[in-house]
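Asks: take a look and give me a structure for this.
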Amino acid sequence: MLERIREGSQGPWAMGILALVILSFVFAGVGSYINSSSSGAAAIVNGDEIGIDELERAYQNERSRMESQFGDAFATLASDTAYLQNFRQGILDRLISEKLLDQAAQEFGLRVSDEQIKLAIVGMQEFQVDGKFDNDRYLALLRQAGFQTNNFRDYMRVDMVRRQLSQSLMGTEFALVGEAKTAHLLQQQSRDIRYLNISAAKFIEQVNISDDEISDYYQSNISQFDTDQKVSLSYIELELDDLLPLIEVNEDELVQYYEQNLSNYRTEEERQAAHILFESAEEDQTIESKAEDVLAKIQAGDDFAELAKTFSSDTFSAENGGDLGWFGKGIMDPAFEDVAFALSNKGDISGVVKSEFGYHIIKLTDVKPEQVDSFDNVKAEITVKVKTFKAEERFYELSQRISEVAFEVPNNLDEVAGIAGKSIMTTPLFSRANAPEVVSHPNVLTSAFSFELIEDAVNSEVLELGSNHIMVVRVAEHEPERTKAIEEVKEQIQQTLTAQAAQRAARDWALEVKTALAGSEDVNSKLAALEINWEEKQEVTRNDATLSQTIVDALFKLSAAQTSVVDLVTGDVSLVQLTQVNSAAQANAQQLTSLQSRLVSSKSQILYGAVIESLKAQADIEIY
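Replies: The predicted structure is shown next:
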């Protein structure tokens, strides 16, 4: 077959087609193919364009942030194309809002000066080292984020202008002390209640559901009876741990690894030293002379630790007699380090040493010589490392071969299983929403429900589930989406309609009781007929967890002695009667301050949202 293709590609028909393609390049121009760009407008807001590339950058940045924050949970959501479409639309809505704010800020004449931007950048903690702005760190972080300095200044200018506008809007909101007092009294108020819980089950015998009602419900709610697409997967799974028991290593390999990585088993020499620092960034004869005078005192027998407490500019170490603790090479200033490691014996004192921090007198207080772990001590650790390294090499080789064979023999997994040395496993039928744990990885689900695997019945590519963990799958069985026939769901519909009708009957009964209570009638006989009694509860708060939230919400909408009929999520009904309102204690100053702050924040958010909606309503927005 390959030979026939090769011959056909060199025949007269192929040459003719190739000539036409070449002519199309000649007349249309190669540049029209090369330079055609996918860039364009994602939206136009009052004549200002939001580019597709800008939308894509914002989308990718937000997606990366979500993946970093939520991991596999977001990856699972992202495998749903409908979710991703809504996610992207949300990003575009945000960009449109930002564009409207930029236009409003420009219209209001809001500006940010270069000096303000500079001060803002210098004050950002991200660019500081030891509480001070560090230009090298600033440039490094900008490069890491993909910014040039001028681009970052422009970004800061736009962001600061937006914040200027939003803060000026939100800063106009306030909450009076009286508002906070009223809000506190309402929030902390409690109520006494009397209520009836009326079980819908008591009215089921009164219900009779006809076939026509079932048919009407089925037709009106037919989308409820759509089934999800389902697949059953055959799969081969391979992990590094599957190969480790098969890997053998010999003594020579272990010794070779030990010798090649000897630095990993060597503990460098460390020294403990104390110093007296005379701080000076530059050469200074006066300070150096002072250091020489103190050195003379040490040589004359004065106590080093006491002199450090008296004269050292390094106040932290001075409190401990100048002690700097243990350090190895590469930690201290090079000039300091060279002298400290040149001292031979514990107790040796250096001369006056100049470093970038000033002048030092150094005392060697202890030495930890270099140590090397013997091969026998680390043999077990090396064995694990060498076996793991060889297993990783083998895993990579198998992955490559599995990838090739899964593609070359696409209609079964037999050869893939032989290469992996694993059995073919098969899942039961499942939908995307209830996949078995073993195949619940987003990469697997995306592939499993792809058109290619379902319609073409081929093997997937090698799917990476983690570090040194792969899987190849194929669809063993497919059940397409469909709408269940009415015969399949008739019993389910009848149960639903019966429950609804029973709840309506219970509600009608409760309304009769409510009417009777309003007319001051005796309802005890009605309650006795259904074996229902009043229940009472005092001091119910808005967040009471012992009552249904539906009952609590209804209770706090009532005036004294009023009643309300409430449908419960259980399918039952409750008749709620407010018997007493209990006033809350007055708020103290701290509570009022906190509540005022929350009220201001809430009002500000509402105002900000209203401004955005107002700008959108007045804007000319085209979305492509």
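Asks: going by C-alpha atoms from here, please, whenever you check contacts or count neighbours.
Replies: Will do.
Asks: what about the strands in the stretch 501-624 of the chain?
Replies: Using DSSP state E, counting those that start in this stretch, the strands of the stretch 501-624 of the chain run over residues 535-540, 563-567, 573-582, 621-623.
Asks: what of the stretch 1-150 of the chain?
Replies: 41-45, 48-51, 128-129, 132-133.
Asks: do the same with the stretch 351-500 of the chain
Replies: Using DSSP E, counting those that start in this stretch, strands in the stretch 351-500 of the chain cover 358-368, 371-372, 425-426, 430-431, 463-466, 469-479.
Asks: wait, which of the ones you listed is closest to residue 211?
Replies: strand 469-479 (29.5 Å; C-alpha to C-alpha).
Asks: residue contacts, residue 431?
Replies: By C-alpha atoms under 8 Å, 6 or more residues apart in numbering, residue 431 lies in contact with 228, 229, 230, 231.
Asks: switch to 10 Å and redo it
Replies: 227, 228, 229, 230, 231, 232, 445, 449, 479 (C-alpha atoms under 10 Å, 6 or more residues apart in numbering).
Asks: surely the first one meets residue 488?
Replies: When you say that, I think you mean residue 227. No. Counting by C-alpha atoms under 10 Å, residue 488 is not a contact partner of residue 227; they are 11.8 Å apart.
Asks: circling back: could you provide the strands of the stretch 351-500 of the chain in CSV, with additional columns for distance to residue 172?
Replies: Below are these laid out as CSV (distance: least, C-alpha to C-alpha, whole Å):
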stretch, distance to residue 172
strand 358-368, 53
strand 371-372, 68
strand 425-426, 64
strand 430-431, 52
strand 463-466, 52
strand 469-479, 57
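Asks: re the thing from before, name the residue in residue 227 and residue 488 with the higher neighbour count.
Replies: Taking neighbours as other C-alpha atoms under 10 Å, residue 227 and residue 488 compare with residue 227 leading, 14 against 10.
Asks: quick one more, to check against the first:
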Amino acid sequence: MLQKVRESMKGTFVATIVFLFFIVPLILTGVDGGSFLGSAVGTDAASVEGKAISNAELRRAIYMRKQRLLDQQGVDPNAEYLKDENLRGPVLESLTRRAALIVSAEKGGMGVSEQALDQQIRERPEFQLDGKFDAQTYRRLLSNLAFTPASYKAALSEDIILGQHAQAIELSTFSTEEELNDLVSLIHQKRSFFTIKVPKTLVEKDVKVSDDEINTYYEENKNTFVEDESLSVSYVELSAANIAQTIDIDPQAVKQQYEAELADFKKTQQYEIAHILLEEKDGQQALVDEVSQKIKDGDDFAELVSKYSDDSGSKDSGGNLGVMIADTFPEAFENAVYSLEEGQVSAPVVTEAGTHFIKVIAKKVTEPPTFDERKEAIADAMKLAEAEEIYAQNLDRLGELTFSAADLADAAKELNLEVKTTEPFSRNRGTDIAINSNVRDAAYSEEVLSNGYNSSVLEISNTASVVLRKAVHKPERIKGLDEVKEVVTQNLTNKKIDEALSEISSNLKDKLVAGESAEQLAKADEYEYKAFDKSERSSSEAGFQAVNKAFSMSLAEGSASYDHVVDRDGGHIVLGLTEIIPGHRSDMKDQQFQGLTAQLNGQNANFETSSYESQVVAEADIDIH
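Replies: You can find the predicted model right below:
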């Protein structure tokens, strides 16, 4: 929550948000403003302190939220929560919250100069052509999102204001010495305690469960043994990938395609380079001559870099600049590299930075793949291309053959398909083709489920479609006792074991409170006793359950505290907490303490930001239309 609040205030500049989540997807996918913005005319979606939130702005924000969710792995694009009507509420709430913060900041006198806004816009690479701001590109991209230059400037100004305000809160936050000491005391606290382990095997051999107990438990807990509704379907799948496996390609055609690729292949050269940079200074030419002579004499290049180079960024790595990317270095520099072979060093090369001596550490020339390396991929591509044509031709035929048919057999026979059957799946979850929500919706439709008809042709990818028919439907039901008797018996057994162990543990705690020795009590009944002195939270010696319980207990002054916990194997552990030792700064390294201070400052800033936002939003006059 706190992180979300900070992000909502601090964010990034509108320009970054717009281009990452709006314009870039639009450019790449060809979506224009009309596909999701609709008309900007009409009633505003909301107003905050008189500041309007337009329907166009709301639709933009919904589109952005949807795209961000779709970018996450494994998201079903047809999921209910991705529908516009379900996104509208949370997105509008976010917009009104943002608007309230903007109004508050503006009332506080915050603003952005026209000069700063213009500079931001001119420097955006999306608005540039050949490295320079292009007004036509700027207006065209804004138009795609129903922005005018004026409305975009206003949005950019608002986001800069929010960023400045959030930064002001963050920079004004601090932590007191008392807060830091309390935190260190808690984090590095140590505890001394003992454990007495009462094993599960001590009582489980004596536990018996009767048939009457089983019947009673089942009747009282029937609703926990519900088997969800499930459905399996028979289906035929028409796919270009499957068709491709049946196609044979003429080897001569593969050879011809390879030769066409070879004719278009362009060799590229990759250079890993290093350099010595001599910046302009008095006596420059004498220094250039000195280095030139040492290179001619065969002196070690890395040693010359260490002694002479003025490039601090590469000096400690032998002058290494990595692999040269074309058009990132001055033209004279790159031309010199292209003239060198591996291991050679250039003559002096003058650029605005100074004089360079450039060495090619490694030179790699990309060669075209051989026919043997490419023939399989070419053949596969040719098969798939032909298969896609056959797929398109057979798609309509699949619909004709399955429409009103009594089964899927005839369609499968004519189109050389196999009738398959899915594993059972629910309305909301499935595997294989039933992972697709459109498939599940069709399977559970009245047409297929109730009437027993074949489904229409369902596209599950660009080159694959299926037709379904109900196979086995199982309505939701309560499982019979015979089906769950083993589970019921085990539940009752575990419950009786836990009750018996709890009684033993309680008796032990009573004796400990009365002053009896823990070690003697354990020894008398042959329980396992262990003592842990000044144990840390991260200690694994006592086991997670015991340590977690020990650090959650309180300790009365001058006396021990007792409790018990269930171990991971089902046994009980009786604990006695005997000492709490507060942590101290001396337990931490300086670097750790500095990191803890920064972390606490960040948390305080989050709390302050959250408090500020809550107050602003609570006091704002928000009107949802």
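Asks: if we can go back for a sec, quick one: closest of the strands of the stretch 351-500 of the first structure to residue 514 of the first structure.
Replies: Closest approach to residue 514 of the first structure among the strands of the stretch 351-500 of the first structure (C-alpha to C-alpha): strand 430-431, 47.7 Å.
Asks: find me the equivalent region of the closest one in the second structure.
Replies: Residues 425-426 of the second structure are where strand 430-431 of the first structure lands when matched by TM-score structural alignment.
Asks: could you report the distance from residue 44 of the second structure to residue 150 of the second structure?
Replies: 19 Å (C-alpha to C-alpha, to the nearest Å).
Asks: what does residue 468 of the second structure give?
Replies: 54 Å.
Asks: of those two, give the one with the bigger neighbour count.
Replies: residue 468 (28 against 9).
Asks: quick one: map that one onto the first structure.
Replies: Checking TM-score structural alignment: residue 468 of the second structure goes with residue 474.
Asks: which residue packs closest to that match, ignoring adjacent ones?
Replies: residue 459 (4.8 Å; C-alpha to C-alpha, 6 or more residues apart in numbering).
Asks: wait, residue 52 of the second structure touches residue 103, no?
Replies: No. Taking C-alpha under 10 Å as the definition, residue 52 of the second structure is not a contact partner of residue 103, at 11.0 Å.
Asks: circling back to that earlier point, aligned partner of the residue nearest to residue 474 of the first structure in the second structure?
Replies: Under TM-score structural alignment, residue 459 of the first structure pairs with residue 455 in the second structure.
Asks: among the strands of the stretch 501-624 of the first structure, which comes closest to residue 613 of the first structure?
Replies: Minimum separation from residue 613 of the first structure across the strands of the stretch 501-624 of the first structure (C-alpha to C-alpha) falls at strand 621-623, 12.5 Å.
Asks: in JSON lines: the strands of the stretch 1-150 of the first structure, plus distance to residue 279 of the first structure.
Replies: Below are the strands of the stretch 1-150 of the first structure laid out as JSON lines (distance: least, C-alpha to C-alpha, whole Å):
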{"stretch": "strand 41-45", "distance to residue 279 of the first structure": "60"}
{"stretch": "strand 48-51", "distance to residue 279 of the first structure": "56"}
{"stretch": "strand 128-129", "distance to residue 279 of the first structure": "20"}
{"stretch": "strand 132-133", "distance to residue 279 of the first structure": "19"}
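Asks: and these, which is most packed in?
Replies: Most buried of those by mean neighbour count (mean count of other C-alpha atoms under 10 Å) is strand 41-45; its value is a mean of 18.
Asks: mind listing the helices for the stretch 101-250 of the first structure?
Replies: For the stretch 101-250 of the first structure, the helices defined by DSSP state H, counting those that start in this stretch cover 114-122, 135-145, 149-170, 177-188, 211-220, 240-243.
Asks: which of those sits closest to residue 12 of the first structure?
Replies: Nearest of the helices of the stretch 101-250 of the first structure to residue 12 of the first structure, taken as C-alpha to C-alpha: helix 240-243 at 53.0 Å.
Asks: buried stuff in the helix or strand following that closest one?
Replies: The element immediately downstream of helix 240-243 of the first structure (helix or strand, assigned by DSSP states H and E) is helix 251-260. Residues 254, 255, 258 are the ones in helix 251-260 of the first structure that count as buried (16 or more other C-alpha atoms under 10 Å).
Asks: kindly report the same for stretch 473-483 of the first structure.
Replies: Buried residues in stretch 473-483 of the first structure, counted by 16+ other C-alpha under 10 Å: 473, 474, 475, 476, 477, 478.
Asks: need the residues you listed in CSV with distance to residue 115 of the first structure, can you?
Replies: Formatted as CSV, these follow (distance: C-alpha to C-alpha, whole Å):
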residue, distance to residue 115 of the first structure
473, 60
474, 62
475, 63
476, 67
477, 67
478, 65
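Asks: report the central residue of the second structure.
Replies: For the second structure, the residue nearest the mean C-alpha position is residue 72 (6.4 Å; C-alpha atoms, centre = their mean).
Asks: so how far is residue 5 of the second structure from it?
Replies: As judged by C-alpha to C-alpha, residue 72 of the second structure and residue 5 of the second structure stand 21 Å apart.
Asks: and if you look at residue 598 of the second structure?
Replies: From residue 598 of the second structure across to residue 5 of the second structure, the span is 19 Å (C-alpha to C-alpha).
Asks: neighbour count for those two, which is higher?
Replies: Taking neighbours as other C-alpha under 10 Å, residue 598 of the second structure and residue 5 compare with residue 5 leading, 19 against 14.
Asks: closest to residue 557 of the first structure among the buried residues of stretch 473-483 of the first structure?
Replies: Closest approach between those and residue 557 of the first structure, by C-alpha to C-alpha: residue 478, at 52.6 Å.
Asks: ok, the closest one - contacts?
Replies: Under the criterion of C-alpha under 10 Å, 6+ apart, the neighbours of residue 478 of the first structure are 229, 230, 231, 232, 233, 429, 430, 449, 454, 455, 457.
Asks: thought residue 167 of the second structure was touching residue 7?
Replies: No. Shown here, residue 167 of the second structure and residue 7 do not form a contact pair, counting by C-alpha under 10 Å, at 11.1 Å.
Asks: okay, and the common contacts of the two?
Replies: With C-alpha under 10 Å, 6+ apart applied, the contact sets of residue 167 of the second structure and residue 7 do not overlap.
Asks: what's the burial count for the counterpart of residue 590 of the first structure in the second structure?
Replies: In the second structure, residue 590 of the first structure lines up with residue 591, judged by TM-score structural alignment. For residue 591 of the second structure, the count of nearby residues is 9 (other C-alpha under 10 Å).
Asks: and residue 591 of the second structure, what does it touch?
Replies: By C-alpha under 10 Å, 6+ apart, residue 591 of the second structure lies in contact with residue 597.
Asks: I'm done for today, thanks for sticking with me.
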